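A.B. asks: Output the structure for:
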Amino acid sequence: MSDERFSPENATFDEIRGLFRALPPADLESGTAAVSRETQLTKPSGSLGRLEELTRWLAAWQGKYPPTVEHPRICVFAANHGVTAKGVSAYPAEVTAQMVQNFISGGAAVNQLAQLFDADLRVYEMALDQPTADFTEEAAMETGDCAKAMAYGMMGVEPGIDLLCLGEMGIGNSTSAAAICHALYGGTAEDWTGPGTGVTGDAFSAKVKAVADGVALHKARTEDPLELFAAVGGLELAAIAGAVLAARMARVPVLLDGYACTAAAAVLHAADPRSIEHCQVAHCSAEPGHRLLLEKIGKEPILDLGMRLGEGSGAALAIGILKSAVACHTGMATFADAGVSGPA
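C.D. replies: Okay, the predicted model is just below:
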């Protein structure tokens, strides 16, 4: 997104809302071209299962045929959360900055996957020394700060990329994700709260209480998804949501990572269900709330491997699935080319 209106310095929720009115639709012609070729390839119809669906999805949202996965980008947004003061995580807040340095030095899981699948990895630090406020006591962010964080995330979508993988790093963000989902979809705080980094016992009880207290405090803001986002969200989650919107405007398909990442996208879905049609959820996290969230937004994960690492690792891993889908679709011979008899 190069539009100056959405620079981090002057973005507003009104401008963000304007994007919902300008969402480009899928390119049905490109999607149809993918379906047409699938029927001619040397295999029984539908025998590649979901790979066929993913190829069609890529073509429709890239707005071109054939689709490509030659220039994927992984964006990992990192920020800190004031709610960690309530003892909701097994790790201290300084781990966020330490892990950012690990990403930079190439030592994290996502680094290995990015290298394996020839993806461009970008890590964005978001004021790590200025965590959001504790949302059990006040709004996590002012609305202007949330809008600016969304605009900052938009900057990760640049010309030339053909797939955007989104992830996060932020101690405390599974608490924020649980609060977002509890506020959007109801139920109890226990329904949406999981172990995150591995909390148990009293720490887990504190986490559940923080989610319940935060949602109760900001109940008046739950009617507006963006206002809710500012109340209980996080800077990195807002950046993810902004990147999703920017990718839509630029016709770049998106792979969402786990629970926190999907919770950020769920805010957009609550504002306008069309806004995440160009997104696939890369994997189902071991966080129990993620599976419930996927049901709410109508998304089927590509992978289900019991992962709960975050940092875009599941989205990075799914790049390989999409590369495989495109390779089969574009490289396989047709019945005519191979001299193979088609179905009777």
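
A.B. asks: CA atoms for contacts and neighbours, from now on please.
C.D. replies: Noted.

A.B. asks: show me the residues around the most centrally placed residue in the chain that make contact.
C.D. replies: In the chain, the C-alpha nearest the mean C-alpha coordinate belongs to L256, at 3.0 Å (CA atoms, centre = their mean). Shown in contact with L256 (CA atoms under 8 Å, 6 or more residues apart in numbering): C165, L166, G167, T262, C279, Q280, V281, A282, G312, A315.

A.B. asks: Could you also give me the structure for this second sequence? I'd like to compare it with the first:
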Amino acid sequence: MMEFTALSQIASLADTLPVADSAAREAALARQNSLTKPPGSLGRLEELAIFMAGWRATARPVIKKAQAVVFAGNHGICAQGVNPYPQEVTKQMVANFEHGGASINQLCRANGAALSVVALDLDTPTADFTQGPAMTEAETLEAMTRGAAAVDPTADVLILGEMGIGNSTIAAALASALFGATPAEWVGPGTGSDAEGIARKIAAIEAGLARHGGLSAMETLAALGGREQAAICGAVLAARAAHIPVILDGFICTAAAAVLYAADPRLLDHCLVGHASAEPGHRRLLAAIGQKPVLEFDMRLGEGSGAALALGILRAALEVHNGMATFGEAGVSDK
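C.D. replies: Below is the predicted model:
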């Protein structure tokens, strides 16, 4: 299990963690070009199969085990009135996940993923970042380690999601701090904030940015983030260590992982983004980290729902990659 002992050491992990297997990628590309179709005619499906080949280090990857993890946390920034729902909803939704009643349960079942939920000290919200750092370094590292511990090293792909009342404000704060633009350009309705609620979000983030400027990416995570964001970072790194590709969910999940991108862009090389969220900041964030979403379905639920849906596309890409006949096998002329 990966353990994290200092935020200052995270960026340097990019120099030591595994990279994609170039030989497997080349072999997968050669196979794609030998299948009974015009080269490139399946577009993104071909790209996804080659991506999986590189990270699973085999020319013909399969998904025998797909793991989905939803991390849940509560946030001190809710003291600023940024949340239209009470924080008790976080714990209630965790119970709903555990009893199989949420959207993510159905999407995981439909697309063949085993779901687990990790509740992170829900009775102890992080601190209000307008008054001080949301987390200490020790709290951030503990949450990252718990995120890493949740990863099954035998999985072929990892889906990540989150739950936490107030965490759309956290995501916008992290994005603004790490990638610039004003808070108003990142903030959206989240779970249903009206115009006054959005104004409170913007004011809270402006206060947080004024208080916590000039920090490194990982220090920014501690200052403005939450336990579920830190856990997502830990899970992403643990998956990388095990050669497991990751499918990130929407704006909140992507903003959490984008902390690692800001620390060193190579740390997200093994990650896909499952969908483009309807939350307005997500497209701006995708552009900032150079990601193209697998799907665009106007979803903004969170929970890992868009990532779980994208798993079905990834499975389809591999079925085509592994199951189609080559020109030689089918007796079809390729010239």
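
A.B. asks: The residue nearest to the centre of structure 1 maps to what in structure 2?
C.D. replies: Under the alignment (TM-score structural alignment), L256 of structure 1 pairs with L248 in structure 2.

A.B. asks: nearest to W61 of structure 1, of the contacts of L256 of structure 1?
C.D. replies: Lowest distance from W61 of structure 1 to these (CA to CA) belongs to C279, with 9.1 Å.

A.B. asks: Excluding covalently adjacent residues, which one is nearest to the closest one?
C.D. replies: Closest residue to C279 of structure 1 apart from its sequence neighbours, by CA to CA, 6 or more residues apart in numbering: V254 at 4.6 Å.

A.B. asks: since we're on the one you found, how many residues are nearby?
C.D. replies: When neighbours are counted by other CA atoms under 10 Å, V254 of structure 1 registers 29.

A.B. asks: and V70 of structure 2, that one's in a strand?
C.D. replies: Yes. Counting by DSSP: H, G, I helix; E, B strand; the rest coil, V70 of structure 2 is part of a strand.

A.B. asks: what's it in contact with, if anything?
C.D. replies: Counted by CA under 8 Å, 6+ apart, V70 of structure 2 has contacts L115, S116, V117, V118, L160, G161, E162, M163, E303, G304.

A.B. asks: so the third one sits in a strand?
C.D. replies: Yep, that's V117 of structure 2 we're talking about. Yes. Under three-state DSSP, V117 of structure 2 falls within a strand.

A.B. asks: Quickly note the distance from it to I77 of structure 2.
C.D. replies: Counting by CA to CA, to the nearest Å, the gap between V117 of structure 2 and I77 of structure 2 amounts to 23 Å.

A.B. asks: Please apply the same query to Q9 of structure 2.
C.D. replies: 27 Å.

A.B. asks: Of the two, give the one with the bigger neighbour count.
C.D. replies: I77 (29 against 10).

A.B. asks: nearest residue to the aligned partner of the more buried one in structure 1 other than its sequence neighbours?
C.D. replies: Under the alignment by TM-score structural alignment, I77 of structure 2 pairs with V83 in structure 1. In space, and not counting its chain neighbours, V83 of structure 1 is closest to D134: 4.2 Å by CA to CA, 6+ apart.

A.B. asks: same check, this time on A262 of structure 2
C.D. replies: A217 (5.8 Å).

A.B. asks: Just tell me what that neighbour corresponds to in structure 1.
C.D. replies: By TM-score structural alignment, A217 of structure 2 lines up with P225.

A.B. asks: Ok, H270 of structure 2 next?
C.D. replies: Using TM-score structural alignment, H270 of structure 2 lines up with H278 in structure 1.

A.B. asks: what about A344 of structure 1, neighbour count?
C.D. replies: 3.

A.B. asks: measure it to M332 of structure 1 for me?
C.D. replies: From A344 of structure 1 to M332 of structure 1 the distance is 20 Å (CA to CA).

A.B. asks: got a list of what the match of A217 of structure 2 touches?
C.D. replies: P225 of structure 1 neighbours (CA under 8 Å, 6+ apart): L184, V267, L268, A270, A271.

A.B. asks: Out of these, which end up buried?
C.D. replies: Among those, those scoring as buried are L184, V267, L268, A270 (criterion: 16 or more other CA atoms under 10 Å).

A.B. asks: of those residues, closest to Q130 of structure 1?
C.D. replies: Looking across these and measuring by CA to CA, the closest to Q130 of structure 1 is V267, at 23.2 Å.

A.B. asks: just checking, what residue in structure 2 corresponds to that closest one?
C.D. replies: Using TM-score structural alignment, V267 of structure 1 sits opposite V259 in structure 2.

A.B. asks: pretty sure its match contacts L224?
C.D. replies: No. Counting by CA atoms under 8 Å, V259 of structure 2 stays clear of L224, with 11.0 Å between them.

A.B. asks: Give me the common contacts of the two.
C.D. replies: Counting by CA under 8 Å, 6+ apart, the common neighbours of V259 of structure 2 and L224 are L174.

A.B. asks: Which residue ranges of structure 2 form strands?
C.D. replies: Along structure 2, the stretches classed as strands by DSSP state E are 66-72, 114-119, 157-163, 246-248, 271-273.

A.B. asks: So for the aligned residue in structure 1 for F97 of structure 2, what's the nearest residue that isn't a sequence neighbour?
C.D. replies: In structure 1, F97 of structure 2 lines up with F103, judged by TM-score structural alignment. Nearest residue to F103 of structure 1, sequence neighbours excluded (CA to CA, 6+ apart): N111, at 6.6 Å.

A.B. asks: do the same with A134 of structure 2
C.D. replies: Nearest one to A134 of structure 2, counting by CA to CA, 6+ apart, is A127 at 4.3 Å.

A.B. asks: Thank you kindly, that will do.
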